[in-house]
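**Q** Provided below are the primary sequence and the corresponding predicted coordinates.
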Amino acid sequence: MPDSRVNSAQGVGFDLHLELSPTGPRRAAVAAALRAAVRSGRLAPGTRLPPYRSLAVDLGVARNTVADAYAELVAEGWLTARQGSGTRVAERVAAKPQRVPKKIPGRGATTHNLRQGQPDATSFPRAAWAAAVRRAVTAAPYDAFAPGDPQGRPELRRTLVEYLARARGVSASPDQIVVCAGFAHALRLLFGGGVLSGPLAVEPYSLPFHRGILADAGVRTIPLGLDAQGARTDQLASHPGTSSRRGAHAVLLTPAHQFPTGGPLHPARRAVAVDWARSRGGVVLEDDYDGEFRYDREPVGAVQGLDPDHVVYIGSLSKSLSPAIRLGWMVLPPHMADAVLAAKGLREAWTGVTDQLALAEFIESGHYDKHIRRMRQRYRARRNQLVATLAEHAPHIPVTGIAAGLHAVLRLPLGTEASTVEAATWMGVALDGLATFRHPDSPDPHRDGLVVGYAAPPEHRYRSALDALCRALPPPP
C-alpha cells in the first residue's frame, strides 16, 4: 500500500507507512497494520497518528474505515483519543524488547576506553560549530547548493592555504588543495585511483587499516628501519627492492610524531627523504595526523615546506576536532592535482558542502585555533597525569616518545605484551598492544609495549582508568 503523504486532498497530515493485507475487510486490515506497527516498536508510546481523514485518502480507503479502526484500537487499549490532542499510541503499550548482546565468557565489560586515535568527544565545541554553520550557510552564494567542484569549495581551500602556512609551515596555492574525507580516503584516491603505484616505502609501525587499504589496491609496502631519530630514510636508496626499476618511488611518513612509537623525524632524515624523492622523481607522503599537538615545545613544521613539488601533505579533522566531521585535505604537487581529481570522479566521492563552508568559517573566526589551544592544554595535562601515575605505581614501566599527540607508548618487559593486554581486558580496559601496529616484514626486532590513548575517557573517569591500567601492568622484575 502507498505511504501517507504530507499533503492530502482532504487536509494536512503526515507520513505513516502501513502495509495493508491485500485480502479481507479494509477496517480489519488497517487495525492489524497499526497493531503490528505498535507491537514492533515502530510506533512508540505517545506517537501521534495522522487524522483519520488524511490517512484514509493516503491509503485509498473510506474515511469511516480508518475512523472505525482507530475506535477499535482505542477500545482495546492500543490507542488513546482526547479532544484537542488527537489519536496517540497508548503510553502503557510496551514496545518490542531489544535484543541484549551476548557477553563474551570470561571477559570483563569494557568500562575504560584507552584506545589510541580518539579525541575527547565531550569537548567538541558545539555552540561555536553550530554558530559557524549558521553564519556559513547564511552567507553562502547560491552556487554552493548546486552541483559543485570535486576539488572542494574555494572558500575552504583559500582558508586552508592561509591556516596551513601559518600553523604548519605548508606552502601551497588553492589549486594544489583537494578536499577529501580523511587520510584513508586520500590513500584510496592516490593508490586505488591509479595516481601512484607501488612499491611504497613505509615506516615499520602504522595502522593496520591503512596497510589494508594499500593491499586492496595491490600496493606492496617495504618497511624501513626505525631508531631514536625516526624512520631510517637513509635506507631509501639502498633498501632491498628500491634500487631497481621496481623499487619504491614514494615513501609514507609521519614525521611530526611517528605513529605509534612517538618520535619525531630528525631534520637530517627529513632532508634525506626529500632529496631522495627529488633525485628519483618520486614523492613523499606526509601524514600530519596530530601535528598541532606538541606539548614540550612549539610544533615542528611540515616536511612539505622543504619541497612542495615532491611532497603530498595530508591532514584531517579526525584528531584535532572530531572524526564525525568527515573532512580532510591533500596539498598536492601542482602536477598531481588533475590526476587526483580524475580519480575522485563526479559527485559520489565528494564531501558535504555545508561542512566545508562551516569549517572555513570556523577557522577564519579564530574558533579553530582557540579549540586547538584549549585541547592542547587538556591533552598535555592528561599525558602528565599518565606519566605521574606510572612513576608512582609502576616506575619500572617507562613512557616512550615525545610529549605530543593523543597517545603514549608504554615499554613493557620482553614477552609480556600479550598477557598484559589480556589482563587489561579482564579489568575492563580497552587498549592495544604495540604488536598490532608492526609491519609483518619489519626489519626491526619486536618491541613489547602498550599504545595508550589518554584523550577519550571522560574527565571524571580518567583517574579510575589509569588505576585499572596500573593493576594490569606486569610487576617489577
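**A** Received, thanks. Numbers count the residues shown, from 1 in each chain.

**Q** from here on, just use CA atoms for contacts and neighbour counts.
**A** OK.

**Q** residue nearest the centroid of this structure?
**A** P323 (3.1 Å; Cα atoms, centre = their mean).

**Q** list the contacts for the closest residue to that residue other than its chain neighbours?
**A** Nearest non-adjacent residue to P323, counting by Cα to Cα, 6 or more residues apart in numbering: L317, 6.4 Å away. Neighbour list for L317: G182, P323, I325, R326, L327, G328 [criterion: Cα atoms under 8 Å, 6 or more residues apart in numbering].

**Q** where do the helices sit along the protein?
**A** Per DSSP state H, the chain has helices spanning 26-39, 52-59, 63-76, 126-139, 154-168, 183-187, 208-216, 267-280, 337-344, 353-364, 367-393, 417-426, 459-472. These are given in chain order.

**Q** tell me how many other residues crowd Y142.
**A** For Y142, the neighbour count with other Cα atoms under 10 Å is 8.

**Q** if I look at the residue nearest to P323, how far off is R326?
**A** 7 Å (Cα to Cα, to the nearest Å).

**Q** just to revisit the earlier point, can I get the helices of the chain in a markdown table including distance to P199 and mean neighbour count?
**A** Output for these, formatted as a markdown table (distance: least, Cα to Cα, whole Å; neighbours: other Cα atoms under 10 Å):
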| stretch | distance to P199 | mean neighbour count |
| --- | --- | --- |
| helix 26-39 | 56 | 19 |
| helix 52-59 | 60 | 22 |
| helix 63-76 | 68 | 17 |
| helix 126-139 | 41 | 15 |
| helix 154-168 | 29 | 18 |
| helix 183-187 | 14 | 20 |
| helix 208-216 | 10 | 15 |
| helix 267-280 | 14 | 18 |
| helix 337-344 | 19 | 18 |
| helix 353-364 | 34 | 22 |
| helix 367-393 | 36 | 17 |
| helix 417-426 | 31 | 19 |
| helix 459-472 | 39 | 17 |
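
**Q** the structure to be compared is supplied as follows:
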Amino acid sequence: MMDSRATFGADLHVELRGTGLRTGLMDALREAVRTGRLAPGTRLPSSRSLAADLGIARNTVADAYAELVAEGWLTAQQGSGTRVAQRSAPRRPAPPAGSATARPVRGRPTYSLMAGTPDLASFPRTEWLKAARRALTAAPHEAFGYGDPRGRIELRTVLADYLARARGVYADPGRIVICSGFAHGLMLMGKVLRGRMVREVAVESYGLDVHRDLLTDAGLRTPALPFDGVGTDTRALSGLKGAGAVLMTPAHQFPMGVPLHPDRRAAAVDWARGSGGLILEDDYDGEFRYDRRPVGALQGLDPERIVYLGTASKSLAPGLRLAWMVLPQHLVGEVLDAKGSVDWVSSALDQLTLAEFLASGAYDRHVRSMRLRYRRRRDQLVRHLAERAPGIRVSGIAAGLHAVLELPPGTEQSVVRAAAWQGLALEGVTRFRHPDAPPGDGAPVVRDALVVGYATPPDSAWAGALDALCGALAQARGLPSAGSAE
C-alpha cells in the first residue's frame, strides 16, 4: 500500500530541537522565518501534512501554528491557509566610512548598444507557446528519454529543408548535430581537430576573443589572416603550413560587416581541397539582409570540406541554447564521439518546439518581421548620425544586426568613455582585433571605430540609446549635443 504521507501537499524541511515537540517545532519555524529561509507570504503545509511528514500528532502542529500566529510570526485566514507574516527587514548597520562597501559603485548602464544580441523584447512568445503546445501534444513517449546524441530527428529533418531553401546549404538529417549554442559546437570541433593532430586553426583578424579562447583551450594555435578593404584575405592560407582548419564568418564578417569577396571564397575552398583542411563557417546572422541579395552559405561549394555552424541566438534568442552543425559525412562519428557520454544537447522539448515553429512557417514570418524592424532601426541610426554627428562614416550595414562607425584616428577610447558617462554600454573595434593581426593589402583598414548593435535595445529604450550615442560622440569631440531622437 502506498505510504499516505507521500500524497500530502507542499514539503517543508524543519529540524526539531530540544525535548518538547511543540516547543522544538516553534523554535525551528521562528529560526526559519528570522533567517529568511521562509520568506514573507510563504504558504506552510497544512497541519495534517506537516504532522505526517514529521511523525508527530496533528494537534501538536496545530497548537504550534496557533501560538506563532498569536506571536505575529504567521498568519492564518480561511481559504488561504497558514502563511509567513509580512515583516520588516532588519535594519543593517551602515558600513564604516572608508570601507570598500562604502565606496560608490557605478551601476548598470541605462542603455546598451552592444553587438551580438537581438531585441529580446520581440521574442515571439505567443507563437512560440502555440508551437510548444502542439509539439508537446504530438511528442512520442521516447522524446522524454536521453535520445539520439545528434538531436531530435524532427528538428534535424525540418532544419535540413530550411537550410537548403534559405541558406543554400547541402544538408540531410544524418549530417546535422544539434548543440547547445555556437560555442558548444566550436568546442566539439576543437576537440575533433586536436584528435586529428591539427596544430593550428586560422582565424580572421577581427572576431570574438571567446571563440579564439575556445580553440586555444583545445590546444590549438590561432594565427590571424590579413584583413583589408574587401575583407579577410584567404589567399594567405596557403602560407600557413601548420593550419588544418580556418574559422570564418563569410556571409557577414563579424564585426566589420563585409561579405567575403567571391575570389576569396574560391581561394578558401581551393585551399581546403588542396590541403585537406576544413573550413568552419560561422553563419551567425545570415537571415538578416537589407540592401543586397542574400549571400548564400559557403558550405554549398564543398559540403565535404566545410563545417556549417548555425544558431537561433540572433533570429530568436540566445537563451534558447539552440544551434546546429551540418557536418561532412566523414566527421559525424568523430563529433559524436567528442560529445561523449555527457550529452550537451538542448532540451528535447525545445528542439521539438523549434521543429514545429519552423514547419508551421512561424519562423519565416518572424524573421521577415524582424528584418523590417531592424532595417527601420538601421535607417534611424544612419539618419540621426547624419544630423547630429556629421562626418561619422557608417559601414557594414547592408546586412546583420550591427553597424561600424568609423572615427577619427585616436578617438575610439575617448568615445567609449564618454558613452559610459552617458549611461551607454558600447564597444570599440579594438575590442575585436586579434592581438597578432597582420597588415592587409589594398584599401586601408579601419583603425578607430565603434561597433554598434542597433538590434539590442527594446523599443522603449531605442530613442534614449540614440541620444546617448550622439551625446557621447559630441562629448568626445568637444561639441555641443543638440537635438534628440524622436
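**A** Noted; the coordinates are in hand. Keep in mind that this is a model prediction, so the values were computed, not measured.

**Q** can you pull the TM-score for these?
**A** Overlay of the two chains. TM-score (TM-score structural alignment, normalised by the length of structure 1): 0.92; 464 aligned residues with a Cα RMSD of 2.3 Å.

**Q** on that earlier part again, what's the match for the residue nearest to P323 of structure 1 in structure 2?
**A** Residue pairing (TM-score structural alignment): L317 of structure 1 is matched to A312 of structure 2.

**Q** and what of D432 of structure 1?
**A** So D432 of structure 1 corresponds to E427, using TM-score structural alignment.

**Q** now do its match: how many residues are near it, please.
**A** Neighbours of E427 of structure 2 using other Cα under 10 Å come to 23.

**Q** rewinding a little: redo the contacts of L317 of structure 1 as CSV? Include distance to L252 of structure 1.
**A** Below are the contacts of L317 of structure 1 laid out as CSV (distance: Cα to Cα, whole Å):
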residue, distance to L252 of structure 1
G182, 15
P323, 22
I325, 24
R326, 22
L327, 20
G328, 17
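
**Q** out of these, which is nearest to G305 of structure 1?
**A** Comparing the contacts of L317 of structure 1 against G305 of structure 1 with Cα to Cα places G328 closest, at 18.7 Å.

**Q** residue contacts, the corresponding residue of structure 2 for that closest one?
**A** When structure 2 is aligned by TM-score structural alignment, G328 of structure 1 is paired with A323. By Cα under 8 Å, 6+ apart, the contact set of A323 of structure 2 is I178, C179, S180, G181, F182, G185, L309, G310, T311, A312, S313.

**Q** so what's the residue mapped onto T416 of structure 1 from structure 2 up against?
**A** Counting by TM-score structural alignment, T416 of structure 1 lines up with T411 in structure 2. T411 of structure 2 sits next to D448, A476 when contact means Cα under 8 Å, 6+ apart.

**Q** what are the ranges of the strands in the stretch 101-250 of structure 1?
**A** In the stretch 101-250 of structure 1, the segments counted as strands under DSSP state E, counting those that start in this stretch are 112-113, 177-180, 200-202, 221-223, 226-227, 230-231, 250-253.

**Q** make a markdown table out of those strands and add mean neighbour count.
**A** Formatted as a markdown table, the strands of the stretch 101-250 of structure 1 follow (neighbours: other Cα atoms under 10 Å):
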| stretch | mean neighbour count |
| --- | --- |
| strand 112-113 | 22 |
| strand 177-180 | 26 |
| strand 200-202 | 25 |
| strand 221-223 | 24 |
| strand 226-227 | 15 |
| strand 230-231 | 26 |
| strand 250-253 | 24 |
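
**Q** and of the ones you listed, who's closest to A127 of structure 1?
**A** Comparing the strands of the stretch 101-250 of structure 1 by Cα to Cα, strand 177-180 comes nearest, at 24.6 Å.

**Q** the closest one vs structure 2, average distance?
**A** Here the mean offset of strand 177-180 of structure 1 against structure 2 after fitting is 0.6 Å, by mean Cα distance after the TM-score superposition for structure 1.

**Q** now that strand, how far from the centre of its chain.
**A** 17 Å (Cα atoms, centre = their mean, to the nearest Å).

**Q** go on, stretch 138-148 of structure 1?
**A** So, by Cα atoms, centre = their mean, the centroid of stretch 138-148 of structure 1 is 26 Å from its chain's centroid.

**Q** now that stretch: buried residues?
**A** Going by neighbour count (16 or more other Cα atoms under 10 Å), nothing in stretch 138-148 of structure 1 comes out as buried.

**Q** that one: end-to-end distance?
**A** Terminal-residue distance, stretch 138-148 of structure 1 (Cα to Cα): 18 Å.

**Q** and the helices of structure 1 as JSON lines, adding distance to P440 of structure 1?
**A** Compiled in JSON lines, the helices of structure 1 are given as follows (distance: least, Cα to Cα, whole Å):
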{"stretch": "helix 26-39", "distance to P440 of structure 1": "52"}
{"stretch": "helix 52-59", "distance to P440 of structure 1": "61"}
{"stretch": "helix 63-76", "distance to P440 of structure 1": "64"}
{"stretch": "helix 126-139", "distance to P440 of structure 1": "41"}
{"stretch": "helix 154-168", "distance to P440 of structure 1": "32"}
{"stretch": "helix 183-187", "distance to P440 of structure 1": "20"}
{"stretch": "helix 208-216", "distance to P440 of structure 1": "10"}
{"stretch": "helix 267-280", "distance to P440 of structure 1": "23"}
{"stretch": "helix 337-344", "distance to P440 of structure 1": "30"}
{"stretch": "helix 353-364", "distance to P440 of structure 1": "38"}
{"stretch": "helix 367-393", "distance to P440 of structure 1": "30"}
{"stretch": "helix 417-426", "distance to P440 of structure 1": "17"}
{"stretch": "helix 459-472", "distance to P440 of structure 1": "27"}
